[in-house]
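*Asks:* Fold the stuff below for me.
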Amino acid sequence: MTHPIVVGVDGSPSALQAVRWASEEAVRRGLPLRLVNAHATPIGLPGGVADPVVVEKALRKQGKHWLHEARRIVHDVSGDLRPDLLLMTASVVPALVDESLNASLLVLGTRGLGGFTGLLIGSTAVSLAGRAHCPLVVVRGDEPVHGPVVVGVDGTTTSEDAVAFAFAEASVHGADLVAVHAWADTVLDTVLLGRSEPPDFEPAQQRAYETLGERLAGWQEKYPEVRVVREVVRDHPSRALLRHAGGARLVVVGTRGRGDLQGLVLGSTGQHLLHHAPCPVAVVRTEPDS
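*Replies:* Have a look, this model is predicted:
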């Protein structure tokens, strides 16, 4: 696999942290690196106040400076890396989606400046996670952690590609893999509410272990060198994953695409991880059935 790792660059400390993370990954994987700055000329500039041509020239100058600054970070990691620099006038999300077509990874920071402002706020993050054609990694945390890779397994095909990606990451890093399957039976909880005897969740727990085992079986055979720790918990997925994220080097979740987060990362869970996980988060898209 020779597709590059693509990093969104906007001059923010968070973006530079993402550049460092991506550079280390590129060295470890033996992959090329591509640094991208996308900017769009603001719409609705007051007439006579700012010349759009002047604004565009200033944005390009600033973008070029940010790219050169990011290149210095790359060289700090490895003098052998020669990153491609791409400066473009375009809307950020469509530009990065296009870049992801021929990328191994798409890497971003958590807080942006310039064209990347608000990139991980609300629907924009959901849109990018659902539309990117390669795994999206959001680099969180102040310092790298050399712990396990954590993957959320929801028992459906949605997490299949996420599991594959997590095994490959654990193998490349020589790390353990913690596979987390969170389940809750809200209907049973309601039925048992108010009953004096303790509820029997053992059958559901056993089914959850079986589901997790089925999802991991083939991948354990493919990556026998990876030590797998199975965690089955009766809890909400976001809480379960965040508990394990504290000592993790990476948390991996899946999405079905279509611009929305599904399955394990349905609704608030994926956004909660993107905003609050203390380590990098990878969102791996599974192509929809239709």
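
*Asks:* C-alpha from now on. contacts and neighbour counts both.
*Replies:* Will do.

*Asks:* ranges for the strands of the stretch 101-250 of the chain?
*Replies:* Under the criterion DSSP state E, counting those that start in this stretch, the stretch 101-250 of the chain contains strands at 105-108, 136-138, 149-152, 177-183, 228-234, 250-255.

*Asks:* To Asp84, which of those lies closest?
*Replies:* strand 105-108 (14.2 Å; C-alpha to C-alpha).

*Asks:* need the strands of the stretch 101-250 of the chain in a markdown table with distance to Pro52, can you?
*Replies:* Shown next, in a markdown table, are these (distance: least, C-alpha to C-alpha, whole Å):
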| stretch | distance to Pro52 |
| --- | --- |
| strand 105-108 | 28 |
| strand 136-138 | 32 |
| strand 149-152 | 46 |
| strand 177-183 | 51 |
| strand 228-234 | 55 |
| strand 250-255 | 39 |
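
*Asks:* how about CSV for the ones you listed, with mean neighbour count and distance to Leu274 added?
*Replies:* As requested, the strands of the stretch 101-250 of the chain are exported to CSV (neighbours: other C-alpha atoms under 10 Å; distance: least, C-alpha to C-alpha, whole Å):
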stretch, mean neighbour count, distance to Leu274
strand 105-108, 27, 11
strand 136-138, 25, 7
strand 149-152, 28, 14
strand 177-183, 23, 17
strand 228-234, 16, 21
strand 250-255, 30, 10
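
*Asks:* Tell me which of these sits nearest to Val284.
*Replies:* strand 250-255 (4.8 Å).

*Asks:* Strand 177-183 and that closest one, what's the angle between them?
*Replies:* 50 degrees (axes from the mean of the first three to the mean of the last three C-alpha atoms, to 10 degrees).

*Asks:* for strand 250-255, packing partners?
*Replies:* Applying 3 or more C-alpha pairs under 8 Å, 6 or more residues apart in numbering; DSSP states H and E, one finds that strand 250-255 contacts strand 149-152, helix 160-173, strand 281-285.

*Asks:* Please convert the ones you listed to CSV, extending it with distance to Val74.
*Replies:* Formatted as CSV, those follow (distance: least, C-alpha to C-alpha, whole Å):
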stretch, distance to Val74
strand 149-152, 24
helix 160-173, 20
strand 281-285, 21
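
*Asks:* Let's compare: structure for the following, please.
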Amino acid sequence: MTVSDADAARALADGRLVILPTETVYGLAADAGNAVAVAAIFEAKGRPRFNPLIAHVADAVQAEAVAVFDAQARALAEAFWPGPLTIVAPLRDRDRVCDLARAGLDSVAVRVPGHARARAIIAAFGRPVVAPSANRSGRPSPTTFADAVEETGTFAGVLIDGGDCAVGVESTVVSVLDGRVSLLRPGSVTREEIEAVVGPLARFGQGDGEGHRSPGRMALHYAPDAPVRIEAEAARPGEILLGFGPGVGDPRWSLSAAGDLREAAANLFRRLREADRERPTGIAVSPIPPHGLGEAINDRLRRAAGFVG
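*Replies:* Prediction:
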């Protein structure tokens, strides 16, 4: 059955949840201003309520209706939107993004997704939409329609198949508050790309005091059932090795045989899920270079392993 943008917009207006494709991961979406619908997302995911949600908007004009942007925020929006960058800025309108969605904060996280279908649905709805990853809390994010349906499809009134997610890891999150830009969560928009626009960022993970404003910062997150071992040179008995680089491990499980970080990011959560279905004693992952997009991949892997250092 084909679902139109108008059908999805009506479901959101009725307070129902929608499986929504984005370029990063699949989201479980609801009207950002409807506290009852937002509560249904937290219940479906088993998500802690102190963990804020990102408001997805159709364009920068809609973003500035809910958030106060300074010159730095506007420069970032112009450089990277539509796309996988989330900007945390002071709240302008608390009715459009309810307190529960913001975890009661005086800031709001907003982004314009790069996926054309997602933007079309949000534009048809006419208001911000929260859309955290469509997985049960703590699990690997779904990057295929089938995985999204398996995780939380029973809670959604409408399910949109937008194909496989091109990016494969959640958006980069930066805060733009009090004239300072801080990296709260690494993603496919890299530190180097952001610094080319706004200059040096606060060092990630060194106590900039704003981490609570971003989703996805729990120590154990993105985790399959099997234990994850990172920076592994080889698999132990019973483990599956997710290799990176030429000739590393079984090609079936490689994140990128060519050693390409974008390919590795796109494959990361899908490979973790596929390996987990084999019920191994553990999932080992080859070392991933720390630069560029490798910062985001390593962040997700450390949290999947329950280690953040």
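
*Asks:* List the TM-score for the superposed pair.
*Replies:* Here the TM-score for the pair of chains, by TM-score structural alignment, normalised by the length of structure 1, is 0.25; 133 aligned residues with a C-alpha RMSD of 6.9 Å.

*Asks:* hang on, the earlier thing: so which of the helices and strands packed on strand 250-255 of structure 1 is nearest Leu242 of structure 1?
*Replies:* Closest among these, using C-alpha to C-alpha: strand 149-152, at 9.8 Å.

*Asks:* helices or strands next to that closest one in the packing?
*Replies:* Counting by 3+ C-alpha pairs under 8 Å, 6+ apart, strand 149-152 of structure 1 packs on helix 160-173, strand 177-183, helix 237-245, strand 250-255.

*Asks:* what are the ranges of the helices in structure 1?
*Replies:* 13-29, 52-77, 92-100, 123-131, 160-173, 186-192, 202-222, 237-245, 268-276 (DSSP state H).

*Asks:* Pipe these into JSON lines and attach distance to Val284 of structure 1 and mean neighbour count per row.
*Replies:* Listed next are the helices of structure 1 as JSON lines, based on distance: least, C-alpha to C-alpha, whole Å; neighbours: other C-alpha atoms under 10 Å:
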{"stretch": "helix 13-29", "distance to Val284 of structure 1": "16", "mean neighbour count": "21"}
{"stretch": "helix 52-77", "distance to Val284 of structure 1": "25", "mean neighbour count": "17"}
{"stretch": "helix 92-100", "distance to Val284 of structure 1": "12", "mean neighbour count": "19"}
{"stretch": "helix 123-131", "distance to Val284 of structure 1": "8", "mean neighbour count": "21"}
{"stretch": "helix 160-173", "distance to Val284 of structure 1": "5", "mean neighbour count": "22"}
{"stretch": "helix 186-192", "distance to Val284 of structure 1": "28", "mean neighbour count": "11"}
{"stretch": "helix 202-222", "distance to Val284 of structure 1": "16", "mean neighbour count": "14"}
{"stretch": "helix 237-245", "distance to Val284 of structure 1": "15", "mean neighbour count": "20"}
{"stretch": "helix 268-276", "distance to Val284 of structure 1": "11", "mean neighbour count": "19"}
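
*Asks:* would you turn those helices into CSV with distance to Val253 of structure 1?
*Replies:* Formatted as CSV, the helices of structure 1 follow (distance: least, C-alpha to C-alpha, whole Å):
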stretch, distance to Val253 of structure 1
helix 13-29, 19
helix 52-77, 27
helix 92-100, 18
helix 123-131, 11
helix 160-173, 6
helix 186-192, 23
helix 202-222, 14
helix 237-245, 9
helix 268-276, 8
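
*Asks:* Out of those helices, which gets nearest to Val7 of structure 1?
*Replies:* Closest among the helices of structure 1, using C-alpha to C-alpha: helix 13-29, at 6.3 Å.

*Asks:* How about the longest helix belonging to structure 2, which residues are buried there?
*Replies:* Determined from DSSP H, the single longest helix within structure 2 is helix 261-277. Going by neighbour count (16 or more other C-alpha atoms under 10 Å), the buried part of helix 261-277 of structure 2 is 261-273, 275-276.

*Asks:* Past it, which element shows up next along the chain?
*Replies:* strand 282-285 (DSSP states H and E).

*Asks:* since we're on Val61 of structure 2, how many residues are nearby?
*Replies:* 10 (other C-alpha atoms under 10 Å).

*Asks:* I'd like the distance from it to Phe125 of structure 2, if you could.
*Replies:* As judged by C-alpha to C-alpha, to the nearest Å, Val61 of structure 2 and Phe125 of structure 2 stand 15 Å apart.

*Asks:* try Gly282 of structure 2
*Replies:* 43 Å.

*Asks:* For Ser268 of structure 1, find the nearest of the helices and strands packed on strand 149-152 of structure 1.
*Replies:* That would be helix 237-245 among those, by C-alpha to C-alpha, at 8.4 Å.

*Asks:* Okay, angle between the closest one and helix 268-276 too, please.
*Replies:* Using the same axes, to 10 degrees: helix 237-245 of structure 1 against helix 268-276 is 30 degrees.

*Asks:* Tell me which other helices or strands helix 237-245 of structure 1 touches.
*Replies:* strand 149-152, strand 177-183, helix 268-276.

*Asks:* could these go into a markdown table alongside distance to Ala22 of structure 1?
*Replies:* Compiled in a markdown table, those are given as follows (distance: least, C-alpha to C-alpha, whole Å):
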| stretch | distance to Ala22 of structure 1 |
| --- | --- |
| strand 149-152 | 16 |
| strand 177-183 | 20 |
| helix 268-276 | 17 |
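
*Asks:* So for Phe165 of structure 1, which of those sits nearest?
*Replies:* That would be strand 149-152 among those, by C-alpha to C-alpha, at 9.1 Å.

*Asks:* one step back: got JSON lines for the helices and strands packed on strand 149-152 of structure 1, with distance to Val151 of structure 1 too?
*Replies:* Formatted as JSON lines, those follow (distance: least, C-alpha to C-alpha, whole Å):
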{"stretch": "helix 160-173", "distance to Val151 of structure 1": "6"}
{"stretch": "strand 177-183", "distance to Val151 of structure 1": "5"}
{"stretch": "helix 237-245", "distance to Val151 of structure 1": "8"}
{"stretch": "strand 250-255", "distance to Val151 of structure 1": "5"}
